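1. Curious how this folds, go ahead:
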Amino acid sequence: MNDGNTTLYGVLGHPIHHSFSPAIHTAAFEANGLNATYLAFDVAEDQLEKAVDGLVTLDAKGWNLTMPHKTKMCGLCDELSEAAAIVGAVNTVVNDHGHLTGHITDGAGFTAMLRAQNFDVKGKRVVLFGAGGAARAVAVQLALDGAAALSIVNRTLSKAGMLADLISANTACDARAIALSDEKAAAEQILAADLLVNGTKLGMAPNPDTCVLTDPALLQNKPVLADFVYNPLNTRFLQMGREAGCRTFDGLGMLLWQGALAFKLWTGEDMPVAAVRQRVFHQ
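-> Below is the predicted model of the structure:
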């Protein structure tokens, strides 16, 4: 029950009605016995600074950012984590008496999810499909966590090239860009990969039959497959992986673990991820 000692957290976005974050964090607070509340705030793009000032005034201890605020929030922080500085985006803010530290937990949540299932990206060869905002955060974190090689396969080669250049300039990872239309070059990297990641919207409802992979033979060496998409959970990409005998990770894991890292930054406690998944998503 909320009272005069309840700690305030929240998420800012526009629109925001679709966000699962309030349900996820409310379940985590209740599971851990914390006197805290998490609210969703619909904040227009030109109102972000005012909203942040309001949260600081109200002594909110932290908040998340979703579209369209992740990039602009960087300029409102007093300090950025290494990943947030490289990516140029913030999805989690810690408020320490008005000192705002910005983090990006999308990528770190993704690699934490993998580690929780005993898969460490250090020294691994990775193929990432996509170069959008979430893919950018995951690509940077894969490199920071020690991936040996990262091939970014994208419909627009120039966008993948800019991301590969960013990674090469800031990490020791061997990053390269490949056009999705260059099937031969993509196939060579897929066959050599330890991990394949779908960071695109292909496979997402209402087009669940779409897939970044078209040839199941490319999975003959049984890489691990991970998908950003969580609607549906059982994407065509992951179906192909399971049919080939590969380990697979659905998009709900990434969603929960990026929230778990924000929860840890704010409270110092571990989110009971499996319990929250069951309570919120019945999975």
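
2. make it CA atoms for all contacts and neighbour counts henceforth
-> Fine.

3. ok, now which ones touch residue 165?
-> When contacts are counted by C-alpha atoms under 8 Å, 6 or more residues apart in numbering, residue 165 touches 175-176.

4. Provide the contact partners of the helix or strand that contains residue 72 at residue level.
-> Under the criterion of DSSP states H and E, residue 72 resides in helix 70-74. For helix 70-74, the surrounding residues in contact (C-alpha under 8 Å, 6+ apart) are 48, 65, 80, 84-85, 88-91, 102.

5. of these, buried ones?
-> 48, 65, 80, 84, 88-91, 102 (16 or more other C-alpha atoms under 10 Å).

6. which residues of this protein fall in strands?
-> Along the chain, the segments classed as strands by DSSP state E run 7-13, 36-42, 62-65, 79-80, 92-96, 99-103, 125-129, 149-154, 174-179, 195-198, 224-227, 248-249.

7. okay if I get those as JSON lines plus distance to residue 238?
-> As requested, these are arranged in JSON lines below (distance: least, C-alpha to C-alpha, whole Å):
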{"stretch": "strand 7-13", "distance to residue 238": "30"}
{"stretch": "strand 36-42", "distance to residue 238": "31"}
{"stretch": "strand 62-65", "distance to residue 238": "28"}
{"stretch": "strand 79-80", "distance to residue 238": "34"}
{"stretch": "strand 92-96", "distance to residue 238": "29"}
{"stretch": "strand 99-103", "distance to residue 238": "29"}
{"stretch": "strand 125-129", "distance to residue 238": "14"}
{"stretch": "strand 149-154", "distance to residue 238": "18"}
{"stretch": "strand 174-179", "distance to residue 238": "22"}
{"stretch": "strand 195-198", "distance to residue 238": "9"}
{"stretch": "strand 224-227", "distance to residue 238": "7"}
{"stretch": "strand 248-249", "distance to residue 238": "6"}
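
8. and of the ones you listed, who's closest to residue 269?
-> strand 36-42 (13.0 Å; C-alpha to C-alpha).

9. and for comparison, fold this next one:
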Amino acid sequence: MKKLFAVIGDPIAHSMSPVMHNDLFSLYNIDAHYLPFQVKNDDLQAAVNGLRAIGVGGFNVTVPHKSNIIPFLDGIDELAENIGAVNTVVNEGGKLIGYNTDGPGFLKGLMTQIPTIEGKKILVIGAGGAARAIYFTLAKENPRGIDIANRTVDKASDLIQSCPYPVVSNAYSLLEAENHLADYDLIIQTTLIGMSPKTAEQPIELTNLMQQALVCDIIYNPLETQFLQDAKRKGASIQNGIDMFVFQGALAFEKWTGIFPDVIRMRDNILTQLGGNSC
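-> Sure, this is the predicted structure:
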């Protein structure tokens, strides 16, 4: 009998995960199918119970359910608990266990660009769910420091205070971050600023950017945001959100099947869907 895997969220029609995962099931001759389900907040518990009842092999969780789903699961791992969000659920012997592969996925993608972040000075722009997952994950990798810049400085401070891992951090306004840009080896843009259709926007000016820096933007539509275009013009290396998306999906697939999949194939598949070439 074909095994069911899924992604739940609202909205969900835009998700590229079904094409990506169904291709992998075909590649590895796994008798399974991956489907998207639009689930409203009020129906979340019923949806989880329904997936449990039909013996789902696992499923992904996207906005707005990553935090709200936690009470309806049988357990979550340490990183997901610390982040307070789940993006991957595995059916482990009838128990639904939640994981967060967003931060680890970003880190694995980052490692395709640089060998280590140990000793690096890092700036994270934004203080939302993606920033939290990335910040907590990188904090465990012995960086020289990770500062957080946000429109609301108090929110950046709250994120720093909530981190269970020891790391030197400062909370800055966006303007303060602009003035400190020359201090950073790695800059990570985690907000929705610059996403299609508002592609002319960017979170901060890069006037003081260090030329040797690596600048990441977790947005992948457009493939090269205005933020990344400006960074490239200033001589910095850049990375868009494709690698984070691919590696978080690869880690989820591994948790479901025990197979770490062909990430190059996954990346090419996503690029084909987006109709472009990655930066």
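
10. hang on, the earlier thing: specify, as a residue range, where the helix holding residue 72 of structure 1 falls in structure 2.
-> Here helix 70-74 of structure 1 aligns to structure 2 at residues 66-70, judged by TM-score structural alignment.

11. Identify the residues contacting residue 60 of structure 2.
-> 6-8, 87-89, 252.

12. Just the terminal-to-terminal distance for stretch 168-175 of structure 2.
-> 20 Å (C-alpha to C-alpha, to the nearest Å).

13. quick one: buried residues of it?
-> 169, 171-174.

14. Output the residue interval of structure 1 matched by that stretch.
-> Counting by TM-score structural alignment, stretch 168-175 of structure 2 corresponds to 174-181 in structure 1.

15. before we move on, the earlier item: among the contacts of residue 60 of structure 2, which pair sits farthest apart?
-> The two members of those with the most space between them (C-alpha to C-alpha) are 8 and 252, at 14.1 Å.

16. More neighbours: the two, which one.
-> residue 252 (28 against 25; other C-alpha atoms under 10 Å).

17. Give me the spatial nearest neighbour of that one, chain neighbours excluded.
-> residue 88 (6.1 Å; C-alpha to C-alpha, 6 or more residues apart in numbering).

18. Residue 259 of structure 1 matches what in structure 2?
-> Counting by TM-score structural alignment, residue 259 of structure 1 corresponds to residue 249 in structure 2.

19. Tell me who's in contact with its match.
-> Counted by C-alpha under 8 Å, 6+ apart, residue 249 of structure 2 has contacts 17, 21, 101, 105.

20. what's the answer for residue 116 of structure 2, then?
-> No contacts exist for residue 116 of structure 2 under C-alpha under 8 Å, 6+ apart.

21. gap between it and residue 131 of structure 2?
-> 19 Å.

22. Likewise for residue 253 of structure 2?
-> Residue 253 of structure 2 is 23 Å from residue 131 of structure 2, by C-alpha to C-alpha.

23. Identify the residues contacting the residue nearest the centre of structure 1.
-> By C-alpha atoms, centre = their mean, structure 1 has its centre lying nearest to residue 106, at 2.5 Å. Residue 106 of structure 1 sits next to 91, 134, 137-138, 254-255, 258 when contact means C-alpha under 8 Å, 6+ apart.

24. Tell me the one among the residues you listed nearest to residue 44 of structure 1.
-> Distances from residue 44 of structure 1 to those, taken by C-alpha to C-alpha, are shortest for residue 91, at 16.1 Å.

25. mind listing what's buried in the top helix by length along structure 1?
-> Longest helix of structure 1, by residue count under DSSP state H: helix 251-267. For helix 251-267 of structure 1, a neighbour-count test (16+ other C-alpha under 10 Å) marks 251-263, 265-267 as buried.

26. now swap in stretch 28-40 of structure 1 and tell me
-> If you call a residue buried by 16+ other C-alpha under 10 Å, then stretch 28-40 of structure 1 has these buried ones: 28-29, 36-40.

27. before we move on, what about stretch 101-121 of structure 2?
-> In stretch 101-121 of structure 2, counting by 16+ other C-alpha under 10 Å, buried: 101-110, 117, 120-121.

28. Stretch 190-202 of structure 2 now?
-> Here stretch 190-202 of structure 2 shows 190-191, 193-195, 202 as buried, counting by 16+ other C-alpha under 10 Å.

29. Would you confirm that residue 230 of structure 2 contacts residue 206?
-> Yes: contact status for residue 230 of structure 2 versus residue 206: in contact at 7.1 Å, counting by C-alpha atoms under 8 Å.

30. shared neighbours of those two, anything?
-> Counting by C-alpha under 8 Å, 6+ apart, no residue touches both residue 230 of structure 2 and residue 206.

31. Would you mind finding the match for residue 37 of structure 1 in structure 2?
-> Checking TM-score structural alignment: residue 37 of structure 1 goes with residue 33.

32. before we move on, back to that, can I get the contacts of residue 106 of structure 1 in a markdown table including distance to residue 151 of structure 1?
-> Listed next are the contacts of residue 106 of structure 1 as a markdown table, based on distance: C-alpha to C-alpha, whole Å:
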| residue | distance to residue 151 of structure 1 |
| --- | --- |
| 91 | 25 |
| 134 | 16 |
| 137 | 15 |
| 138 | 13 |
| 254 | 20 |
| 255 | 23 |
| 258 | 23 |
